[in-house]
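*Asks:* this one's sequence-less:
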């Protein structure tokens, strides 16, 4: 049996246990894999991490419920806790130290699993790891760096709407003299936003991050650097004005949808709440795209949303009315208007039929 076959077999065992909520079976499967000569690092990176990624994909495709998604994530967290206490993990922790690293999620980022897996891999590689968990406020992170004098900080984020916060955190960490490695889907499929925001290194996954750190110390950041210097396009103030008016934009789009679509008068509170949440997400991702000046960020979000809606029986073109109304409210903002045009084109490409169905309509 090849390594790929072994990994696949253990993934299926862990997946079955996790999605059914059986933490004992999941833990037993993980420990059995170690007993059959699968290394702890391979188990973390080739089994646990892919299973957790599958949890997200299955929810997106509407093949598991939100409750099952939460359950599977909780089970995988318990598996990680059990693996962290395994003798091989303890042995690595007692060996020579490669350095000290703080691993944290950006403030507002609650997807902590990638950071937790990275922490365990780095411990196996000999690092002293300060795992600071999800939603780490930047001021407290900086206090930790001053107190501990970590050699490097690794920041994780899966949600692109946290990129402005990530930028502030990167700059603040570097101001302490600490180099910053970043990772996670928020930084783009090729790490483009990591480079744009001035991170000292980017890694697409845990093994790449560990390998980069093993290759030698990251370059020390400049003594002084202002975050605004990285993004001269922000001088037009579009990001600032749109982000400050986000709540009012959501209210205006909701009012416009209600005026345009009489059927919304019969929406249940739950349907109305879902519609408002979808509109808020559109505004949030538009704002993030303005921050990094990349229409593809907005387009990727809308393509993903179109897929999520379609999997639930809601036509992708149901996004168009909200985009059209939002575009009308922002017609005096050239960059925002261009982003919305790109977004409309993305949605039409995903679902070419014409419709006036509202965002997250009555089928929800």
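*Replies:* That came through fine. Just so we're clear, the structure is a prediction, and the values are computed from it rather than from any experiment.

*Asks:* From here on, just use CA atoms for contacts and neighbour counts.
*Replies:* Noted.

*Asks:* Apart from its neighbours in sequence, what residue is nearest residue 47?
*Replies:* Distances taken as Cα to Cα, 6 or more residues apart in numbering place residue 11 nearest to residue 47, at 5.1 Å, with adjacent residues excluded.

*Asks:* Now do the same for that neighbour: helix, strand or coil?
*Replies:* Following DSSP: H, G, I helix; E, B strand; the rest coil, we place residue 11 in the helix state.

*Asks:* quick one: it from residue 42, how far?
*Replies:* 12 Å (Cα to Cα, to the nearest Å).

*Asks:* Those two: which is more packed in?
*Replies:* residue 11 (23 against 17; other Cα atoms under 10 Å).

*Asks:* Next, the contact list for residue 160, please.
*Replies:* Taking Cα atoms under 8 Å, 6 or more residues apart in numbering, we find residue 160 in contact with 185, 186, 187, 285, 288, 297.

*Asks:* In the one helix or strand the fourth one maps to, which of the residues would be classed as buried?
*Replies:* Put plainly, it is residue 285. When elements are assigned from DSSP states H and E, residue 285 belongs to helix 269-292. Using 16 or more other Cα atoms under 10 Å as the test for burial, helix 269-292 gives 271-272, 274-276, 278-292.

*Asks:* try stretch 127-140
*Replies:* Neighbour-count burial for stretch 127-140 [16+ other Cα under 10 Å]: 127, 128, 129, 130, 131, 132, 133, 134, 135, 136, 137, 138.

*Asks:* pretty sure the fifth one is in a strand, no?
*Replies:* Going back to what we said before, that points to residue 131. Yes. The assignment for residue 131 by three-state DSSP puts it in a strand.

*Asks:* Pretty sure it sits against residue 102.
*Replies:* Yes. Contact criterion Cα atoms under 8 Å: residue 131 and residue 102 qualify, at 6.0 Å.

*Asks:* residues contacting residue 104?
*Replies:* By Cα under 8 Å, 6+ apart, residue 104 lies in contact with 115, 131, 132, 133, 134, 135, 136, 153, 154, 155, 156.

*Asks:* between those, which is nearest residue 245?
*Replies:* residue 135 (24.0 Å; Cα to Cα).

*Asks:* is it true that that closest one lies in a helix?
*Replies:* No. Assignment of residue 135 by three-state DSSP gives strand, placing it outside any helix.

*Asks:* these two touch, right, it and residue 115?
*Replies:* No. Residue 135 is beyond contact range of residue 115, at 11.3 Å (criterion: Cα under 8 Å).

*Asks:* Please report how far residue 40 lies from residue 25.
*Replies:* Distance from residue 40 to residue 25, by Cα to Cα: 18 Å.

*Asks:* ok, those two, which is more surrounded?
*Replies:* residue 40 (21 against 18).

*Asks:* and here's the other structure:
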């Protein structure tokens, strides 16, 4: 047997082992068994699996499966929250295992989610990956108000800040945070699903660099992106030419009115809605609010795919729950009538209707980076 054959066999064995560990961890989190989850990752590390592989090839894929199972309506939202919490505890436990400790010192990084972003696990995975590689990390967690973040940067003086944003509706807030961090003299590494699979919004909003995942982010930092990228992509926060038309500002400021009028008109046109319970009415209002929020985000970035991606994902969620995608069209039509004088809004709404009619579904959840 050649050395190549030996290496290939070893690679297959490791992949099989990781697959088994993933299945064990999935069983633990879905059973809400924190002790079994921690025991699973400890056993893997005791057997020689590198902590970074446990983080990114076991815990991260299990988190993706949690989101996929919820989207497919195979687990309830409470199960999704409980499983995510256990996964988070597993990450914390990994950091305390002897194999997860290091005495190296590479530099200092602050990792934080932008204000309003509650999906903290992707940022947590990055923080622990950087720690394993010798970085001193200040992990600030979910929903960090920009003024508090800037105060922390002034106090701690990190080499860089890694900003995580998974929900596209938080991109305007992310833009403000990026600019504020740079004004404080700290380079920004952006990451998370909200910035797009190709990082288009990170570039548009002026981040110094973007990474698609934790390993890529760690490698960028190790390669010294601070010196090669700093100031190369920066722009003033108001330097998005398409915002001159004020559509984003006007639609965002009238969002409540749009939601209220759309809901009221739907109730007057669809008799069955008059029999809705308070809970059903509240859920319908929330669905309309999400549509308006993503429309606003689409106007901020001037990107059709951001809005259509959300609408297609929503159609998939509804279909998994036995609700036809056609139920989305009345809300889009009513919003269009209220926004007749706004050409970019009309373009986004028309693009979404065309996409829904074609039933082209996105491969990933536009709200999550798991």
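*Replies:* Cool, the structure landed. What you see is a predicted model, and the numbers here were worked out from it, not measured in a lab.

*Asks:* out of the buried residues of stretch 127-140 of the first structure, who's nearest residue 60 of the first structure?
*Replies:* Closest to residue 60 of the first structure, out of all of those and judged by Cα to Cα, is residue 134, at 22.0 Å.

*Asks:* which bit of the second structure covers stretch 241-258 of the first structure?
*Replies:* Aligned by TM-score structural alignment, stretch 241-258 of the first structure corresponds to residues 250-267 of the second structure.

*Asks:* Touching that stretch from outside, list them.
*Replies:* Contacts for stretch 250-267 of the second structure (Cα under 8 Å, 6+ apart): 273-274, 284-285, 288-289, 292-293, 296, 330-331, 334-335, 338.

*Asks:* Could you check which residue of the first structure pairs with residue 313 of the second structure?
*Replies:* Matched by TM-score structural alignment, residue 313 of the second structure corresponds to residue 304 in the first structure.

*Asks:* what residues are up against its match?
*Replies:* Contacts of residue 304 of the first structure (Cα under 8 Å, 6+ apart): none.

*Asks:* Which positions in the helix or strand containing residue 314 of the second structure come out as buried?
*Replies:* Assigned by DSSP H and E, residue 314 of the second structure belongs to helix 304-320. For helix 304-320 of the second structure, a neighbour-count test (16+ other Cα under 10 Å) marks 304-319 as buried.

*Asks:* and which of these is nearest residue 170 of the second structure?
*Replies:* Nearest to residue 170 of the second structure among the buried residues of helix 304-320 of the second structure, with distances taken as Cα to Cα, is residue 306, at 12.3 Å.

*Asks:* separation between that closest one and residue 169 of the second structure?
*Replies:* According to Cα to Cα, residue 306 of the second structure stands 10 Å off from residue 169 of the second structure.

*Asks:* Mutual contacts of those two, please.
*Replies:* In contact with both residue 306 of the second structure and residue 169: 294, 297, using Cα under 8 Å, 6+ apart.

*Asks:* What segments of the stretch 151-300 of the second structure are strands?
*Replies:* With DSSP state E, counting those that start in this stretch as the criterion, the stretch 151-300 of the second structure has strands at 160-164, 187-191, 209-210.

*Asks:* quick one: which of the ones you listed is nearest residue 17 of the second structure?
*Replies:* strand 187-191 (29.1 Å).

*Asks:* For that closest one, grab the matching residue range in the first structure.
*Replies:* Strand 187-191 of the second structure maps onto residues 179-183 of the first structure, going by TM-score structural alignment.

*Asks:* hmm, who's touching that stretch?
*Replies:* Residues beyond stretch 179-183 of the first structure that count as contacts (Cα under 8 Å, 6+ apart) turn out to be 151-157, 170, 173-174, 191, 194, 199-205, 209, 218-221.

*Asks:* If any of these are buried, give me the ChimeraX selection for them.
*Replies:* One line in ChimeraX is enough to select the buried ones among the contacts of stretch 179-183 of the first structure; burial here means 16+ other Cα under 10 Å:
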select :151,152,153,154,155,156,157,170,173,174,191,194,199,200,201,202,203,204,205,209,218,221
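
*Asks:* Can you state the residues of the first structure onto which stretch 58-78 of the second structure aligns?
*Replies:* By TM-score structural alignment, stretch 58-78 of the second structure lines up with residues 47-67 in the first structure.

*Asks:* cool, stretch 142-150 of the second structure as well?
*Replies:* Using TM-score structural alignment, stretch 142-150 of the second structure pairs with 134-142 in the first structure.

*Asks:* Just the endpoints, please. Distance across that stretch?
*Replies:* OK, stretch 134-142 of the first structure end separation, Cα to Cα: 15 Å.

*Asks:* ok, and what's touching it?
*Replies:* Contact partners of stretch 134-142 of the first structure, identified using Cα under 8 Å, 6+ apart, comprise 104-112, 169, 172-173, 176.

*Asks:* corresponding residues in the second structure for the helix holding residue 285 of the first structure?
*Replies:* Using TM-score structural alignment, helix 269-292 of the first structure pairs with 278-301 in the second structure.

*Asks:* Stretch 24-31 of the first structure now?
*Replies:* Using TM-score structural alignment, stretch 24-31 of the first structure pairs with 35-42 in the second structure.

*Asks:* what distance separates the matching stretch from the centre of its chain?
*Replies:* In this view, stretch 35-42 of the second structure has its centroid 26 Å away from the chain centroid, taken as Cα atoms, centre = their mean, to the nearest Å.

*Asks:* Following superposition onto the first structure, what is the mean distance for that stretch?
*Replies:* Stretch 35-42 of the second structure, aligned to the first structure and superposed, deviates on average by 0.5 Å (mean Cα distance after the TM-score superposition for the first structure).

*Asks:* how close does residue 242 of the first structure get to residue 300 of the first structure?
*Replies:* Taken as Cα to Cα, the span from residue 242 of the first structure to residue 300 of the first structure is 20 Å.

*Asks:* picking up where we left off before, and the gap between the residue nearest to residue 47 of the first structure and residue 306 of the first structure?
*Replies:* Applying Cα to Cα to residue 11 of the first structure and residue 306 of the first structure gives a distance of 28 Å.

*Asks:* swap in residue 152 of the first structure?
*Replies:* 39 Å.

*Asks:* in what helix or strand does residue 103 of the first structure lie?
*Replies:* Here residue 103 of the first structure is assigned to strand 99-106, by DSSP H and E.
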